[in-house]
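Novice: With the input below, show me the fold.
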Amino acid sequence: MTLFSFRKLSYTKSAAAARRKDEVKESEAGSCLRNKSSSVNREYMEAFRTKSYVEVQTQLLAANTTCGAAAAEEHRLHTTPSHRRLQLCHLLAGADDDQLQYYYSSQPHDHHPLLNEYFLVSLEASKMCESLLKNVLHTRTNYDKNIKCATKGVAGGRGVWSAEQLQRAYAQLQSFSALRNPLSTASQVRFNEVQDGHFALLHRLTSRARKLKRKMKLLRLLRKALGATLAVGCAALALAFTLVAVHCAALCVLASPGVVSLLLGGVRKQQQKGKKQPRRLQRRERVYLQLDAAAKGVYVLINDFGTMSRLVGRVHDETEHNRAMAGLCARKQNDEMVKEVVRGLAAHEAGFSDHLKELEQHIYLCFLNIIRSRRMVLQQIINSAL
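Specialist: Predicted coordinates for the structure are as follows:
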């Protein structure tokens, strides 16, 4: 065997050994990664199943099982995803109210009166959102029971209708026209009154926050000016004592170093004291942060209610139009009119469902924004109490 062949053979063996070692390391790393992934997943599940999660889940299950004694249709309504989301929002609001009530009962004297008004307004807004959500669910239920049943199988059809189809259309349209519009309680006048109250509260919050901000700025300027004046006065007094000590040698030897050090120490102490904010300024700053957070929450609430009032008005008008057409058909008892009205309702069925869904989603968004804003203000109050 030549020297070249021996070197080639040794190189091949070393390369094979290195590959086997890399494969062993990769297998160990893979098993370690799988073990770590399983342990991370197990820890995540253990951390997720906390006491609060179990309590909310238990309350939801208990709320869903309370409808067992109701009729089958009522049970179907209470088990829809929309109703479960409504229950979840109600539970979240209840937890937020419990936390707020606990804090107010523990420290009832340490917050601004405008914050009390903000929490009352936000509570009324959340109740209004909950009432609107129930009305939207009732509107969808009435529409599905009557209009969808009347337009079933005849959408866009211009053929011959059977007597059974006409009888069913008459019955469903008459039943729908006799129902009350659930969104009639949420009139535009009520929305305008609520928004006027929100605008008034926002004006009071912002004006009070501006006054506090101006006072804090003025106090800071006064403190800086007072500190500079005291520093200049102490320095001038020290210089005067030094000049007197120069003319009086004995006084300079005995008293001047002590006096100068005393005055300089007073200057340093005043500067260190000036770095710390007084308690009154800190309290004003905390109140300013609380009022600013409340003003932001009211501003978001105004925008949400403005959009929601337009969406409610649109769905309300469409429902009233459908009821009017259904009532006209029920009174006239004209077959051709019934056919044309049913075709029109079938053509606009998808659009009405989309409008209902958009309104429902915006109510959820408004409801959660209220909860988020209240918790933000409450967190500012708790931070100021620490």
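Novice: Only C-alpha atoms from now on, for both contacts and neighbour counts.
Specialist: Fine.
Novice: Now do the helices in the protein.
Specialist: For the chain, the helices identified by DSSP state H occupy 3-48, 51-65, 72-78, 81-106, 113-151, 163-178, 188-247, 249-254, 256-275, 279-332, 335-347, 349-385, in order along the chain.
Novice: next one: the last one to chain centre, how far?
Specialist: When you say that, I think you mean helix 349-385. From the chain centre to the centre of helix 349-385 is a distance of 6 Å (Cα atoms, centre = their mean, to the nearest Å).
Novice: Which elements pack onto that helix?
Specialist: Using 3 or more Cα pairs under 8 Å, 6 or more residues apart in numbering; DSSP states H and E as the contact test, the elements touching helix 349-385 are helix 81-106, helix 113-151, helix 279-332.
Novice: As TSV, these with distance to Ser207 and mean neighbour count would be great.
Specialist: Putting the helices and strands packed on helix 349-385 into TSV (distance: least, Cα to Cα, whole Å; neighbours: other Cα atoms under 10 Å) gives the following:
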stretch	distance to Ser207	mean neighbour count
helix 81-106	25	14
helix 113-151	11	18
helix 279-332	10	18
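Novice: now the ones you listed in CSV, with distance to Cys32?
Specialist: Formatted as CSV, the entries for the helices and strands packed on helix 349-385 read as follows, by distance: least, Cα to Cα, whole Å:
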stretch, distance to Cys32
helix 81-106, 40
helix 113-151, 50
helix 279-332, 48
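Novice: one more to line up against the first:
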Amino acid sequence: MLKCLSFNSSPSSSTVQNPSQDGTPNISDAYYRAVHTTSFSEIRSNVQAHVHHLNPTRERVQQALALSNPESLTRLFSAFFDHTEAASDLCLNLHHCVLRARALHAPLLDLFRTLDPSHPSQNDCVRALDLFHPFHTLPNPIPDSHTFSAIRTDLSALKTTLDRRAARSLRSLRLSRRLLRGSAVCLVVVAAAVIVATVAATVHAVVAIAGSGAGFALPVCASEKRELARLRQLHAAAKCAYVLSNDLGTIDALVSRLRAAVEGDKVLVSLGLERGNERYLVQEVIKQLWKSHQGFLHQVEDLEEHIFLCFYNINKARLLVHQEICSDSTS
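Specialist: Presented below is the predicted three-dimensional model:
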């Protein structure tokens, strides 16, 4: 079952199920919305054409980061965009591997369409053996599992750093607000003292003190505004890193399952080649390959859908963090 973690909710929030036509929940509402958006369809078409365009581009990211400060935040966000770009490259390479897996199995699938897999004839066995040789010789195109382990580790470490930096920003905000409240109390006390000391100068004194108090409060408010903007950026990047890490973990599991399926088919083919003179055994190999190919096709489609969804989420994450950075620099 495909699921899509939302960038608009906390990592612990559950997904809402989208009912099927018979009223039975069978797919997450977030995933349903994602795969029916124009951007998802465009990404899918581009990837199928062997191209994928990051959005925002590296140039736009660098322009936004050049305007952000302090330098420590710039390094963190730069690492986020670097990791997402690396994940995108790995997804594109993985999709090429899936296409090679389809090509490897295509001759066998064509064979199965022309025979009765439950009762293969002698001629069917001869044709199958001819196809077994290239299938056995070519390597498994699906890479080893844990393809995204390094990127997931980087994203997890980055999320931890972002969370710590966000905690510092939150402490700074709380301190700023306490100082602001303290300055307001001091202002009231001083104003009252002035009023008691000289009634004649009450208006002038209060105006003067209020003016000096406002002059003190303005830099605190500006500082708080900047810290709030940084906090939004940090939260956005941390949430996106969490979602993408989960996406890549799901893909890793699907890759491992598909690779095992291809290896299982290779074992069957190898057995058929070793005992090619035994018709009954070759017939059994054909039957088992037919059964396994139904699962193979499903696994390939499942993995491809998750790859497309990951491309979509990568762009969505990059856009979200980029927008937060740009909104701070223009405010």
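Novice: care to give me the TM-score?
Specialist: The TM-score (TM-score structural alignment, normalised by the length of structure 2) is 0.78; 286 aligned residues with a Cα RMSD of 2.6 Å.
Novice: Nearest to Gly157 of structure 1, out of the helices of structure 1?
Specialist: Minimum separation from Gly157 of structure 1 across those (Cα to Cα) falls at helix 335-347, 7.6 Å.
Novice: In structure 2, which residues correspond to the closest one?
Specialist: Equivalent residues of helix 335-347 of structure 1 are located at 279-291 in structure 2, counting by TM-score structural alignment.
Novice: Comparing that stretch with structure 1, how large is the average distance?
Specialist: Stretch 279-291 of structure 2, aligned to structure 1 and superposed, deviates on average by 1.4 Å (mean Cα distance after the TM-score superposition for structure 1).
Novice: which residues are in contact with that stretch?
Specialist: Under the contact criterion Cα atoms under 8 Å, 6 or more residues apart in numbering, stretch 279-291 of structure 2 has outside partners 112, 117-122, 125, 128, 265, 268-269, 271-272, 275-276.
Novice: Of those, just say which sits nearest to Asp144 of structure 2.
Specialist: When the contacts of stretch 279-291 of structure 2 are compared for distance to Asp144 of structure 2 (Cα to Cα), Asp265 comes out closest, at 16.3 Å.
Novice: residues contacting the closest one?
Specialist: Counting by Cα under 8 Å, 6+ apart, the residues that Asp265 of structure 2 touches are Leu289, Ser292.
Novice: Tell me which residue of structure 1 lines up with it.
Specialist: With TM-score structural alignment as the criterion, Asp265 of structure 2 lines up with Asn322 in structure 1.
Novice: could you measure its match against Leu356 of structure 1, distance?
Specialist: Distance from Asn322 of structure 1 to Leu356 of structure 1, counting by Cα to Cα, to the nearest Å: 14 Å.
Novice: And for His75 of structure 1, the neighbour number?
Specialist: For His75 of structure 1, the neighbour count with other Cα atoms under 10 Å is 16.
Novice: How about Val185 of structure 2?
Specialist: Taking other Cα under 10 Å as the neighbour definition, Val185 of structure 2 ends up with a count of 11.
Novice: Over to the one 10 residues further on?
Specialist: Other residues near Ile195 of structure 2 number 15, with proximity taken as other Cα under 10 Å.
Novice: That one is in contact with Thr202, isn't it?
Specialist: Yes. When contacts are counted by Cα atoms under 8 Å, Ile195 of structure 2 is listed as touching Thr202 (5.3 Å).
Novice: check contacts around the nearest residue to Glu263 of structure 2 once chain neighbours are set aside.
Specialist: By the measure of Cα to Cα, 6 or more residues apart in numbering, the closest residue to Glu263 of structure 2 outside its immediate chain neighbours is Asn140, 7.1 Å from it. Contacts were defined as Cα under 8 Å, 6+ apart; by that measure Asn140 of structure 2 touches Ala101, Arg259, Val262, Glu263.
Novice: want to try CSV for the residues you listed, with distance to Trp290 of structure 2 as columns?
Specialist: Output for the contacts of Asn140 of structure 2, formatted as CSV (distance: Cα to Cα, whole Å):
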residue, distance to Trp290 of structure 2
Ala101, 16
Arg259, 17
Val262, 13
Glu263, 15
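Novice: Give me the most central residue, structure 2.
Specialist: Relative to the mean C-alpha position of structure 2, the nearest C-alpha, by Cα atoms, centre = their mean, is the one of Leu244, at 2.6 Å.
Novice: Might you report the residue contacts of the corresponding residue of structure 1 for it?
Specialist: Using TM-score structural alignment as the criterion, the counterpart of Leu244 of structure 2 in structure 1 is Leu301. By Cα under 8 Å, 6+ apart, the residues touching Leu301 of structure 1 are His198, Cys366, Asn369, Ile370.
Novice: Buried among these? Need that as a selection in ChimeraX.
Specialist: Written as a ChimeraX command, the selection of buried residues from the contacts of Leu301 of structure 1, which uses 16 or more other Cα atoms under 10 Å, is:
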select :198,366,369,370
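Novice: Of the contacts of Leu301 of structure 1, which is the nearest to His90 of structure 1?
Specialist: In terms of Cα to Cα, no member of these lies closer to His90 of structure 1 than Ile370, at 12.3 Å.
Novice: now the residue mapped onto that closest one from structure 2, nearest residue through space, not along the chain?
Specialist: The pairwise alignment with structure 2 assigns Ile370 of structure 1 to Ile314, based on TM-score structural alignment. Nearest residue to Ile314 of structure 2 in three dimensions, chain neighbours excluded: Thr84, at 6.2 Å (Cα to Cα, 6+ apart).
Novice: thought that neighbour was touching Asn313?
Specialist: No. Proximity of Thr84 of structure 2 to Asn313 does not meet the contact threshold set by Cα under 8 Å, at 9.8 Å.
Novice: joint contacts of the two?
Specialist: In contact with both Thr84 of structure 2 and Asn313: no residue, using Cα under 8 Å, 6+ apart.
Novice: burial measure for Val321 of structure 2, as a count.
Specialist: Using other Cα under 10 Å, the number of residues around Val321 of structure 2 comes to 24.
Novice: does it really touch His235, like I thought?
Specialist: No. In this structure, Val321 of structure 2 is not within contact of His235 by Cα under 8 Å, at 9.2 Å.
Novice: how near is the residue nearest to the centre of structure 2 to Gln17 of structure 2?
Specialist: 21 Å.
Novice: before we move on, what about Ala210 of structure 2?
Specialist: Counting by Cα to Cα, the gap between Ala210 of structure 2 and Gln17 of structure 2 amounts to 56 Å.
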